[in-house]
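A.B. asks: Pasting the sequence and the predicted model now:
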Amino acid sequence: MSPHTAPSVDLEELRSLMAVTFELEAEEITDDAHFTQDLGMDSLITLEIATRLENRYGIAVTDDELKEISTLVGVHELVRQKLGAA
């Protein structure tokens, strides 16, 4: 995929979405903060993230996909890939 056709997903918008989900300040959702180890992600938060991503971006995200991702950068890449495949 060329840079001209890559879907645009704003990292800061995604950070804000994650902050609301984790009930934290956006500054606490650093690019490399580990969702489980640093931010306390559990199965309920995983489901909420999937729902928020589906509502915001119109993509289907499974719990298994989210369990494989541990950082904001990983979620950003997943959303970009999903939007590119849509």
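C.D. replies: Yep, that arrived. Numbers count the residues shown, from 1 in each chain.
A.B. asks: all contacts plus neighbour counts: C-alpha atoms, from now on.
C.D. replies: Fine.
A.B. asks: list the contacts for the residue positioned nearest the centre of the chain?
C.D. replies: For the chain, the residue sitting closest to the mean C-alpha position, by Cα atoms, centre = their mean, is Val75 at 3.4 Å. Contacts here follow Cα atoms under 8 Å, 6 or more residues apart in numbering; on that basis Val75 touches 66, 69.
A.B. asks: please redo it, this time with the cut-off set to 10 Å
C.D. replies: By Cα atoms under 10 Å, 6 or more residues apart in numbering, the residues touching Val75 are 11, 14-15, 18, 49, 53, 65-66, 68-69, 81.
A.B. asks: adding another structure so you can compare the two:
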Amino acid sequence: MSIDARARLDREELRTLLAETIDTDASEVGDDTDFVEELGVDSLMALEVVVVLERAYGVKFGEQEMRSVRTLRSAYDEVLRKLDERS
């Protein structure tokens, strides 16, 4: 992973962004907290999470990638991978 990509992606900022998007407190968004199973995020809100990530970081998710973004860790890893691909 490039240093530039890591510098552009702060885990705590991402946690806050995700929490705001799903309308919950950032303390509820643990690294491996499943948005759907544990926080009750429905499919429409899950899509909104992906759209917010795409806009915030200037990346695009494919359909399969969208389905994989269910935790802070998976969101961080996917966005970081996409940012690194562009570097």
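C.D. replies: Yep, that arrived. Just so you know, these numbers come straight off a predicted model, no measurement behind them.
A.B. asks: In helices only, show me the contacts of Val75 of the first structure.
C.D. replies: 11, 14-15, 18, 49, 53, 65-66, 81 (DSSP state H).
A.B. asks: Are any of the residues you listed buried, and if so which?
C.D. replies: Buried by 16 or more other Cα atoms under 10 Å: 14-15, 18, 49, 53, 66, out of those.
A.B. asks: what's the counterpart of Glu28 of the second structure in the first structure?
C.D. replies: Alignment note (TM-score structural alignment): Glu28 of the second structure maps to Glu28 of the first structure.
A.B. asks: isn't its match right next to Val20, touching?
C.D. replies: No: here Glu28 of the first structure does not reach Val20: they are 11.1 Å apart, not a contact under Cα atoms under 10 Å.
A.B. asks: what's the most distant pair in the buried ones among the ones in helices among the contacts of Val75 of the first structure?
C.D. replies: The span of these, defined through Cα to Cα, is set by Arg15 and Leu66 at 15.3 Å.
A.B. asks: Give the burial count for Glu25 of the first structure, as a bare number.
C.D. replies: 12 (other Cα atoms under 10 Å).
A.B. asks: list the contacts for the residue nearest to it when sequence neighbours are not counted?
C.D. replies: Using Cα to Cα, 6 or more residues apart in numbering and skipping residues adjacent in sequence, the residue nearest Glu25 of the first structure is Ala19, 5.7 Å away. Each residue near Ala19 of the first structure by Cα under 10 Å, 6+ apart is listed here: 13, 25-29, 39.
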